[in-house]
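Student: Here you go, sequence then predicted model.
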Amino acid sequence: MGVHEIKVYTGYMGQSYLNHEQAPNAYLPRPRFVFHVTPGSVAAGGYVEPYPAQKIPAAEISLAGADVSITPVQGPVQTRAVLRGSGFPAKAPVSVIWGTHAGSRVSGNGFAPKEQDLARLIVGPDGRLDAPLQIPEDLGGMHTLTIRSGDKTLARTFFATESSVVSISPTSGPPGTPVTIHLKGVGWTDFDNIYVATYDNAYMGYACGFNSQGDVIVNFTAAGSPGTHLIDFYPGIYQGPATDQQLYRLPQLTYADDHPGNKIPALRFAFEVTSSPKR
């Protein structure tokens, strides 16, 4: 509690430049703010900030007169959705194919698109489809749902899988307590395949979801004095051009305004550090 000073430094590669008065860009401002922390409490646990609406591409139609859509168009894994379509061959058997990616940027084996059967349906006598679907556990980000008759693609629509919090466990304990955070639906592109973690605003590291198909488990040790401690997972950029400012694998505090690629929110957690047992 009390007065806390916040300084915004200029710098390079995500690091603060201390003798800025002697820098060639000393004319740049270095704002300072004061924040008053007041008494209060935060419930232990975790949550996802409100998810921005994703930019969903228009359906791709290969069969003249056909149409296809899915409702809702975004949500976490295991979302119950409804696939609707019209203009398909009456009483024809069709397959719904889920499109994703699989692989790794680190192993050297690369990555590639991957498809899996999600459902097999029979078109109604009026050429319509109306089928409930459950979004599979998979990577976050954009996925395709393709309507196929044999090897022929008839139509394709899109669904955006959101990152979600499964759990933080435990939510309290003395210093030294092992803590696990479990996420699902973490993405695969360079813009959304990592979350960068801070503990009480101090950098912890980053977690990647591509190699584990979006299922992320982060283990760490609780530390600090008794009271509430905040763990934040921020969007970041995994990698990019090795020129100019390389702000990679760092928390992007302006994520809500200008994070590239998919618009993903921060994840917020609180852990209650209790007193160590007396010996």
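Tutor: On my side now, so go ahead. From a predicted model like this one, the values you see are computed outputs, not experimental measurements. Numbering: from 1, shown residues only.
Student: alpha carbons only for contacts and neighbour counts from here, please
Tutor: Will do.
Student: Count residues in the vicinity of residue 219, would you?
Tutor: By other Cα atoms under 10 Å, the residues close to residue 219 number 12.
Student: same deal with residue 192?
Tutor: By other Cα under 10 Å, neighbour count at residue 192 equals 25.
Student: And it, how close does it get to residue 255?
Tutor: 11 Å (Cα to Cα, to the nearest Å).
Student: what sits in contact with each of these two?
Tutor: 235, 236, 264 (Cα atoms under 8 Å, 6 or more residues apart in numbering).
Student: what about the second one, neighbour count?
Tutor: By that I understand residue 236. Neighbours of residue 236 under the rule other Cα under 10 Å: 28.
Student: do you know how far it is from residue 205?
Tutor: Distance of residue 236 to residue 205, given as Cα to Cα: 11 Å.
Student: okay, and the common contacts of these two?
Tutor: Listed as contacting both residue 236 and residue 205 by Cα under 8 Å, 6+ apart are 196, 249.
Student: so the closest residue to residue 43 other than its chain neighbours, which of the three states?
Tutor: The shortest distance from residue 43 to any non-neighbouring residue, by Cα to Cα, 6 or more residues apart in numbering, is to residue 270 (6.9 Å). Following DSSP: H, G, I helix; E, B strand; the rest coil, we place residue 270 in the strand state.
Student: Quick check: residue 270 touching residue 233?
Tutor: No: using Cα atoms under 8 Å, residue 270 is not in contact with residue 233, being 11.4 Å away.
Student: of all the shared contacts of residue 192 and residue 255, which comes closest to residue 90?
Tutor: Distance to residue 90, by Cα to Cα, is smallest for residue 264 among the shared contacts of residue 192 and residue 255, at 40.2 Å.
Student: What's the separation between that closest one and residue 69?
Tutor: As for residue 264, its distance to residue 69 is 23 Å (criterion: Cα to Cα).
Student: hold the first one in mind and look at this next one:
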Amino acid sequence: MAQDTDISAELEDKLSQHRRRQTPASGTLVMGSQEAYVGDEVTLLGRNLPESIELTVVWHSVNGSWGVLKANEILGPQYQSKEKRLTTVTTDADGKFDESIEIPEDYGGAHTVELRAPDGTNLGQGEIEVTPHFEIENRTAPLGEVFTITGYGLGPNPLTNNYQVTWDNGMVGFMTGVMNNGKATAQIRAAGPVGEHVVQVWRNYRGVPFLQNNTQSPYGPVAGGRQSSWTVETTEPEGEPESMWIDAQFDETPLEVHYPDIDEDTDAELEITPTSGKPGTTAFIRGENFPSDEEVDLVWYRHQGHRVKGIPITPVPQPDVLPSVTTDENGSFQVEVEIPRDVGSTRPITAEIDGTSVAITGFMMQPDVVDISPKKGPVGTEIDIKITGIGWTVYENAPYFVYDNKPIGYVCGVDDEEENGITHIKIRASGEPGYHFIDAYPCIFEMRDEEPNFEIKPHLSYLDNHPVRPLPAFHFAFEVTE
């Protein structure tokens, strides 16, 4: 029995476009250079093309993101093909054109440049290799300020997606360009003593510097010959540095995937304003479409469990943290609350009537600095540091501490009811008399993909490339006395 082979006009058009694009290129495109950096100008020479035709110059690349499950488990970098229209060119009467393009801000590696006719046909293409490189914004900075390094053309290849930054030959942490078209930013503390220091960028997919990068690596120098190390100068500060601070944070919304299931699906609605903030934030919880003149219990949830011990981490109700309210004749209420100290990330809030949850919302708990004590003392002084709001998810639960740009180790946002959401560490003061700086950077505690290796290392490009959410770093200053 013959099958019905009729297809829609829309599908036929798509198939025709596909067939046209698979047609072998009929023209010639020669690139003025086989290798380039982001921002370089490259000449395109088109020959053997139809005369007096306008063609689109199409740049082929990828979109990068982090593969994530349930806003918690980090799979690794993920990339999908994309194309970008750079410009248009018009051939002359002999089917030729000469044109210059600027290499766009994009990932490194090989990129195809295509000449596309108005009907979608590929009339010619060439390939160019984009080489990753780094630039430093400033060569001097007062003690306690930062040197800013920006990388361009990083990734998507695992080898070119993991770069290590060292300070005076000690590794500080890594940079990656998983997101933002291969661009990454890192800020390195201007640590003491006052005077000259060396900042250098290395490359290794294993996450530690491969010291033959610039001599015997089969992949060539770190930046293809451009500068990847700088002599910088730390100068005297104009005044005393702050003893503790945290990076600016953004307005966020809770992640519903971390909510518990409610007992009964009703028309009741629950919301909180603002939706994010630090412990101590004043918030308003509003409810609508509840039964009139009804007592409603508001219930705060904390995620509890232990990943290393194999105890599943789940949201657990915490009684008596939030108040009970009574709805008005319209079934509405509004109550002012103070956000308590607790573990970070999404904190679910449910509304219960007679023990049955009927509505849910959430608050995105953001981290904060609590205390550093003492703030000065001789070498060997025990420095007591407290921070709060560290989340339970693998991309935020292990801030990595460095002392004068030298890694010490990580802390864990463990659930400790006695500490009430406070992460508490003690380290010893060291170094010459003067100010010393302690920074705690976000890190990735676990990642499913083995390459490149980003696990349990200070993530220096957290500002624009950390998975799931933009997280802040914590900063402290301690004065070593005579």
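Tutor: Nice, thanks for sending it over. This is a predicted model, so every value here is computed, not measured.
Student: Who has more neighbours out of residue 264 and residue 69 of the first structure?
Tutor: residue 264 (29 against 21).
Student: what's the matching residue for the more buried one over in the second structure?
Tutor: Residue 264 of the first structure maps onto residue 471 in the second structure when the alignment is built from TM-score structural alignment.
Student: Could you look up the SS state of that match?
Tutor: Of the three states, residue 471 of the second structure takes coil according to three-state DSSP.
Student: quick one, what contacts it?
Tutor: Contacts of residue 471 of the second structure (Cα under 8 Å, 6+ apart): 249, 396, 442, 462, 463.
Student: that older thread, what separates the residue nearest to residue 43 of the first structure from residue 202 of the first structure, distance-wise?
Tutor: From residue 270 of the first structure to residue 202 of the first structure the distance is 14 Å (Cα to Cα).
Student: Which one's more surrounded, the two?
Tutor: Between residue 270 of the first structure and residue 202, residue 270 has the larger neighbour count (other Cα under 10 Å), namely 21 against 11.
Student: how many neighbours does the counterpart of residue 301 of the second structure in the first structure have?
Tutor: Under the alignment (TM-score structural alignment), residue 301 of the second structure pairs with residue 99 in the first structure. Applying other Cα under 10 Å, we find 18 residues neighbouring residue 99 of the first structure.
Student: The one 4 residues further on now?
Tutor: In terms of burial, residue 103 of the first structure registers 18 neighbours under the definition other Cα under 10 Å.
Student: That one contacts residue 112, doesn't it?
Tutor: Yes: Residue 103 of the first structure is within contact range of residue 112, at 6.6 Å (criterion: Cα under 8 Å).
Student: Now the aligned residue in the second structure for residue 8 of the first structure. Nearest residue, chain neighbours left out?
Tutor: When the second structure is aligned by TM-score structural alignment, residue 8 of the first structure is paired with residue 201. Leaving out its chain neighbours, the residue that sits closest to residue 201 of the second structure by Cα to Cα, 6+ apart is residue 165, at 4.6 Å.
Student: where does the match of residue 8 of the first structure land in three-state SS?
Tutor: strand.
Student: Can you get me the start-to-end distance on stretch 60-78 of the second structure?
Tutor: For stretch 60-78 of the second structure, the end-to-end distance is 17 Å (Cα to Cα).
Student: Please apply the same query to stretch 274-287 of the second structure.
Tutor: Separation of the first and last residues of stretch 274-287 of the second structure by Cα to Cα is 14 Å.
Student: and for that stretch, what span of the first structure is it aligned with?
Tutor: Counting by TM-score structural alignment, stretch 274-287 of the second structure corresponds to 72-85 in the first structure.
Student: And for stretch 102-118 of the second structure?
Tutor: Alignment of stretch 102-118 of the second structure against the first structure: no match, by TM-score structural alignment.
Student: same thing with stretch 369-383 of the second structure?
Tutor: Mapped onto the first structure using TM-score structural alignment, stretch 369-383 of the second structure spans residues 165-179.
Student: what do you get for stretch 396-412 of the second structure?
Tutor: Aligned by TM-score structural alignment, stretch 396-412 of the second structure corresponds to residues 192-208 of the first structure.
Student: which residues touch residue 268 of the second structure?
Tutor: Per Cα under 8 Å, 6+ apart, neighbours of residue 268 of the second structure: 287, 288, 289, 290, 358, 359.
Student: hmm, try it at 10 Å
Tutor: In this structure, residue 268 of the second structure makes contact with 287, 288, 289, 290, 291, 331, 332, 351, 358, 359, 360, judged by Cα atoms under 10 Å, 6 or more residues apart in numbering.
Student: Skipping adjacent residues, who's closest to it in space?
Tutor: For residue 268 of the second structure, ignoring the flanking residues on the chain, the nearest one in space by Cα to Cα, 6+ apart is residue 289 at 4.6 Å.
Student: Check residue 181 of the first structure too.
Tutor: Using Cα to Cα, 6+ apart, the closest residue to residue 181 of the first structure is residue 168 (4.4 Å).
Student: element containing that neighbour, please.
Tutor: Per DSSP states H and E: residue 168 of the first structure is located in strand 164-169.
Student: Quick check: that strand compared with the second structure, mean distance?
Tutor: For strand 164-169 of the first structure, the mean deviation from the second structure after alignment is 0.7 Å (mean Cα distance after the TM-score superposition for the first structure).
Student: any chance you could map the strands in the stretch 1-150 of the first structure?
Tutor: Secondary structure of the stretch 1-150 of the first structure, counting by DSSP state E, counting those that start in this stretch: strands at 2-7, 11-12, 15-16, 32-37, 45-48, 60-61, 67-71, 74-75, 80-86, 93-104, 110-122, 129-134, 141-149.
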